[in-house]
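> output the structure for:
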Amino acid sequence: MSKVRLPVNKTHWTQHSDCAVVNAYYNRIENSIYFPAGILQGVYFNEGRPNYMNYGGIGCVITHEITHAFDIQGSQYNEHGILVNWWSNETKKAYNEKVKCVIEQFNNFKAEEINMQVNGENTLPENIADIGGIKNAYSAYEKILKEVGEEPNLPGLNYNNRQMFWLAAGTAGCAKLRNEALKLEILTDEHAPRKFRVWGLVTNMPEFARDFNCSKTSKMNPDKKCNLW
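Now for the predicted structure:
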């Protein structure tokens, strides 16, 4: 009660205490991103690993959360977390046109095992964050690759450093669900099922097709790619 009518302290520890959670967040009201200690391990991050694993893991998570500030919801809040239109009409119109590509793409994803389509509208903010996130993470990785050079491959894996970035990103994003859980996820979750999140990431990236030499007829290299920025 002593805090009633006092200015809100957005950095107070009680607002950022989920240290054991294996997740990350963007808060539109604060315009802040959270990376609890719980996610800074496992398949996401380890300081002793090659850069391609960390950039494909936690790197994609970090850039995903940053991109949420510019998704269909986050873009409505300014840098102070205030609901206000700070985009020009021309920018907003062009953005909304590009967003239609993402909606259509994910609407066409189908979970064959349960005969259900993904909902591109419901999952739009997360899909925008995924696509923008991996684009920026890959750009950051290419920059560090030029600075430090090629790193050793992992034992038993005959993939170059750029290919390992994509494999690390896919590994961090994969999951196995029962059909019942998959159905519930499509009906209620703001995220697309993991398979389609990973698929949506890589098929929109010309760099992925280049790094794996995908042919123009490959499902992993469609002619139509969604690119917001």
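> C-alpha from now on. contacts and neighbour counts both.
Fine.
> name the helix or strand for residue 26, please.
Here residue 26, judged by DSSP states H and E, is contained in strand 25-27.
> how far away is residue 53 from residue 200?
Going from residue 53 to residue 200 by C-alpha to C-alpha, to the nearest Å gives 20 Å.
> more neighbours: which of the two?
residue 53 (25 against 22; other C-alpha atoms under 10 Å).
> so that one versus residue 133, what's the distance?
15 Å.
> so residue 61 makes contact with residue 133?
Yes: proximity of residue 61 to residue 133 meets the contact threshold set by C-alpha atoms under 8 Å, at 7.3 Å.
> more neighbours: those two, which one.
The residue with the greater number of neighbours, taking residue 61 and residue 133 and applying other C-alpha under 10 Å, is residue 61; the counts read 26 against 23.
> immediately after the host helix or strand of the more buried one, which helix or strand?
Secondary-structure element containing residue 61, defined by DSSP H and E: helix 60-67. Downstream of helix 60-67, the first helix or strand assigned by DSSP H and E is helix 89-107.
> and this one, so I can compare the two:
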Amino acid sequence: MSNPATTRQRPALAVTVDLAAFTVRDGDLHVLLIERGRPPYTGQWALPGGHLEDGEDLDTAAARELAEETGVDLTGAHLEQVGAYGAPDRDPRRRVVTVCYLAVVPDAPEPAAGDDAAAAAWVPVGSILDGRAAVAFDHHRIIGDATERLRAKLEHSMIAAEFCPPEFTITELRRIYQAIWGHTLDQRNFHRKITGTPGAVIPTGNRTHGRGPGGRPAAQSGPVTGNSSATASNWRRR
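Model prediction:
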């Protein structure tokens, strides 16, 4: 009698990467999407991504696919895995397991469609999560998971500062939190919490001009060194 363990057919599958690249524009959280230029789901929006090449690791494939399909460079950007998705019917062509990445793109450029993408655009996350903007495959779920990961990281990290320039004001930082969480925060409570948390921001000694009377204090994220009292006139990011 044959051993079922040795005769069982193992499924042939492909491994891909998908990217949920986020930025903040006009006070709203946006994700980078491409318009698919070929089947399946031709003409529908989807996350940038594609197959691994021979000898290529996952991180390299993620950065390459984003650059090829949108022209956006991830050099120096925050990049982390969100999870793997492998439902048998997630791709109508064959069995495909994809590894999704979350990327943070500050001061994001306008994307330029390339490779097999017909178009590329920054799309408000809210319009996807509430169903106004349809996306292909299981990308609605993936974008939702990546957004929840991003929101959860606000609770225990300074990932919000990754959306900011090297120096930023506390007001600008608060607006990032508001865009990601999707609701307004009390200005005084936020300022007190951020400037009172060890390791959150570092004073710069500079002032940001042109953003209000006298300029507002600028800040940098990173471990606190020296006096980080909330009465310091400026802040900086490491």
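> and the TM-score between them?
TM-score of the superposed chains, computed with TM-score structural alignment, normalised by the length of structure 1, equals 0.24; 100 aligned residues with a C-alpha RMSD of 6.1 Å.
> packing partners of whatever helix or strand residue 179 of structure 2 lives in?
Under DSSP H and E, the secondary-structure element containing residue 179 of structure 2 is helix 170-181. Under the contact definition 3 or more C-alpha pairs under 8 Å, 6 or more residues apart in numbering; DSSP states H and E, helix 170-181 of structure 2 sits against strand 28-36, helix 139-154, helix 187-196, strand 216-221.
> please identify the most buried of the ones you listed.
For those, average neighbour numbers computed from mean count of other C-alpha atoms under 10 Å are highest in strand 216-221, which has a mean of 26.
> got the angle between that strand and helix 170-181?
Direction vectors for strand 216-221 of structure 2 and helix 170-181, defined by axes from the mean of the first three to the mean of the last three C-alpha atoms, to 10 degrees, enclose an angle of 60 degrees.
> select the longest helix from structure 1.
Across structure 1, the helix with the greatest residue count (assigned by DSSP state H) is helix 124-148.
> so which bits of that one are buried?
Judged by neighbour count (16 or more other C-alpha atoms under 10 Å), helix 124-148 of structure 1 contains these buried residues: 124-138, 141-142, 145.
> host element of residue 5 of structure 2?
With elements taken from DSSP H and E, the one containing residue 5 of structure 2 is helix 4-7.
> correction: the previous question concerned residue 128 of structure 2.
helix 125-129.
> can you pull the buried residues of that helix?
Going by neighbour count (16+ other C-alpha under 10 Å), the buried part of helix 125-129 of structure 2 is 125-126, 128-129.
> span of stretch 15-35 of structure 2 from start to end?
Span of stretch 15-35 of structure 2 from end to end, C-alpha to C-alpha: 21 Å.
> can you check stretch 111-127 of structure 1 too?
Start-to-end span of stretch 111-127 of structure 1 (C-alpha to C-alpha) is 17 Å.
> sorry, back to before: let me know the angle separating the longest helix of structure 1 from helix 89-107.
Compare the direction of helix 124-148 of structure 1 with that of helix 89-107 by the same axes, to 10 degrees and you get 100 degrees.
> what's helix 124-148 of structure 1 packed up against?
Identification of packing neighbours for helix 124-148 of structure 1 by 3+ C-alpha pairs under 8 Å, 6+ apart yields helix 60-67, helix 89-107, helix 194-203.
> what's the following helix or strand after the second one?
Using DSSP H and E, the helix or strand that follows helix 89-107 of structure 1 towards the C-terminus is strand 110-111.
> tell me which strands and helices that next one is in contact with?
By contact count (3+ C-alpha pairs under 8 Å, 6+ apart), the secondary structure elements abutting strand 110-111 of structure 1 are strand 116-117.
> mind giving me the packing neighbours of the strand it packs on?
Using 3+ C-alpha pairs under 8 Å, 6+ apart as the contact definition, the elements that strand 116-117 of structure 1 packs against are strand 110-111, helix 179-188.
> nearest to residue 167 of structure 1, of these?
Distance to residue 167 of structure 1, taken as C-alpha to C-alpha, is lowest for strand 110-111 among those, at 22.1 Å.
> deepest of the helices and strands packed on helix 124-148 of structure 1, which one?
Each of those was given a mean neighbour count from mean count of other C-alpha under 10 Å, and the largest, a mean of 24, is that of helix 60-67.
> who's in contact with that helix?
Outside of helix 60-67 of structure 1, the residues that reach it under the criterion C-alpha atoms under 8 Å, 6 or more residues apart in numbering are 24-26, 33, 128-134, 136-137, 169.
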